[in-house]
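>>> with the input below, show me the fold.
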Amino acid sequence: MVKRKGNGHFPAAFHFARDYRSHIEEAREALEHAARRMKKHAHRHRRDVEFQVGDLVLLKTNAQMLKTKQVKQRHKGLIPCYDGPFEVVAKIGRVAYRLNIPRRLVFHQVFHVSVLKKYILDSEDATKAEMVLAKREIDWEGHHDCYHKIEYLIKWKNRPVESATWERNSDLWQFEDLLRAYEAT
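Prediction:
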């Protein structure tokens, strides 16, 4: 850059260099200001969450993560927002956790903390199966395919027997112990 005042042989070069430096400084200040604003807005929704090995967590799901046959048959608006609970097996780095994911879900085992939520057990939760009342197998032949489906009649906790519902075995993965006990009888 030109260091002399404007009384040299090339005053236009001096003015150009001075203006260039001032524009660079303005741009640097604008970038710093934008970075501070972005950081403020980005940290507004962040949360300091840490899980221990053995904790139960819920996993935020979306249609891209759950590319199974059952999900493809449903509208993406009907897919639950969270799936689980899953056990934390290991902490990887500062913000990633390895989960104990069942075989029915065919994706990786490590997730960022932003897609995890602490599972809180509700003892009055009506979505807990109390017992399996019956089993039925359905064979259906469609135009192009034939299907074999197994359903169980589930009595839900804190609900009368009359409100028992038929559920597909693929939807009852969290009640595998209950299904095994029913099959053993």
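>>> from here on, just use CA atoms for contacts and neighbour counts.
OK.
>>> show residues contacting the lengthiest strand in the chain.
The residue-count maximum for a strand in the chain (DSSP state E) belongs to strand 129-141. By Cα atoms under 8 Å, 6 or more residues apart in numbering, the residues outside strand 129-141 that reach it are 146-157, 175, 178-179, 182.
>>> which of those are buried?
151-157, 178-179 (16 or more other Cα atoms under 10 Å).
>>> what's the farthest-apart pair in these?
The most widely separated members of the buried ones among the contacts of strand 129-141, counting by Cα to Cα, are Glu151 and Lys157 (18.4 Å).
>>> with adjacent residues omitted, what lies nearest to Ser163?
Lys155 (7.2 Å; Cα to Cα, 6 or more residues apart in numbering).
>>> okay, which residue is most central for this protein?
For the chain, Lys60 is the residue whose C-alpha lies nearest the centre (Cα atoms, centre = their mean; 2.6 Å).
>>> I'd like the structure of this one too, to check against the first:
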Amino acid sequence: MRTAQRRQKSYADNRRRDLEFSVGDHVFIRVAPMKGVMRFGKKGKLAPRFIEPFEILDKIGALAYRVALPPSLDGVHNVFHVSMLRKYISNPSHVLSCEPLQLSPHMTYKERPDRILDRQERRLRNKSIPMVKVGWLHHTDEEANWESEVDIRTRYPELFGKL
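Here you go, the predicted model:
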């Protein structure tokens, strides 16, 4: 029995991470998905496990931190155990560019493709499908996606005049 306990302790010690944050750091907060409950606009498997970066206001004891929460989460207590937090590592691509959009009266806008970046043929067993990589207006080239050339050509024929 003692050897089994020693083995379990060695496994646990190898996997343990001592996390420590300082005031001003940004962290993600873990949320637990619940079956049938919609959280943050997503339901089920696609529900986020961690939500947006929040700033740490102060350290409470050895393992708890007070976090600055927005007014939309005022019903949630703002002190979290270190196990509920993940460090946010800043990335320049996370900075949102604020370009003026033409919004409709319903506060929506139509997403439009801007350019064709690349072409390729997807080969299936019996046929090949022509695909185009579409760059969208107000988005970077990393956010471009592959679409069927036939669909894009029927919806946006003006794009193929630019080639």
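>>> ok, back up a step: what does the residue nearest to the centre of structure 1 align to in structure 2?
Under the alignment by TM-score structural alignment, Lys60 of structure 1 pairs with Arg30 in structure 2.
>>> residue contacts, that match?
When contacts are counted by Cα under 8 Å, 6+ apart, Arg30 of structure 2 touches 49-51, 84-86.
>>> ranking the residues you listed by neighbours, who comes first?
Across these, neighbour numbers were computed from other Cα atoms under 10 Å; Leu85 holds the maximum, 22 neighbours.
>>> which residues touch Lys45 of structure 2?
Taking Cα under 8 Å, 6+ apart as the test, what Lys45 of structure 2 contacts is Pro33.
>>> what lines up with it in structure 1?
Under the alignment (TM-score structural alignment), Lys45 of structure 2 maps onto Gly77 of structure 1.
>>> if we can go back for a sec, so which of the contacts of strand 129-141 of structure 1 are in strands?
Among the contacts of strand 129-141 of structure 1, the ones falling in strands (DSSP E) are 146-156.
>>> can I get these in JSON lines with distance to Tyr97 of structure 1?
Below are those laid out as JSON lines (distance: Cα to Cα, whole Å):
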{"residue": "Cys146", "distance to Tyr97 of structure 1": "40"}
{"residue": "Tyr147", "distance to Tyr97 of structure 1": "37"}
{"residue": "His148", "distance to Tyr97 of structure 1": "37"}
{"residue": "Lys149", "distance to Tyr97 of structure 1": "35"}
{"residue": "Ile150", "distance to Tyr97 of structure 1": "34"}
{"residue": "Glu151", "distance to Tyr97 of structure 1": "34"}
{"residue": "Tyr152", "distance to Tyr97 of structure 1": "34"}
{"residue": "Leu153", "distance to Tyr97 of structure 1": "36"}
{"residue": "Ile154", "distance to Tyr97 of structure 1": "33"}
{"residue": "Lys155", "distance to Tyr97 of structure 1": "34"}
{"residue": "Trp156", "distance to Tyr97 of structure 1": "32"}
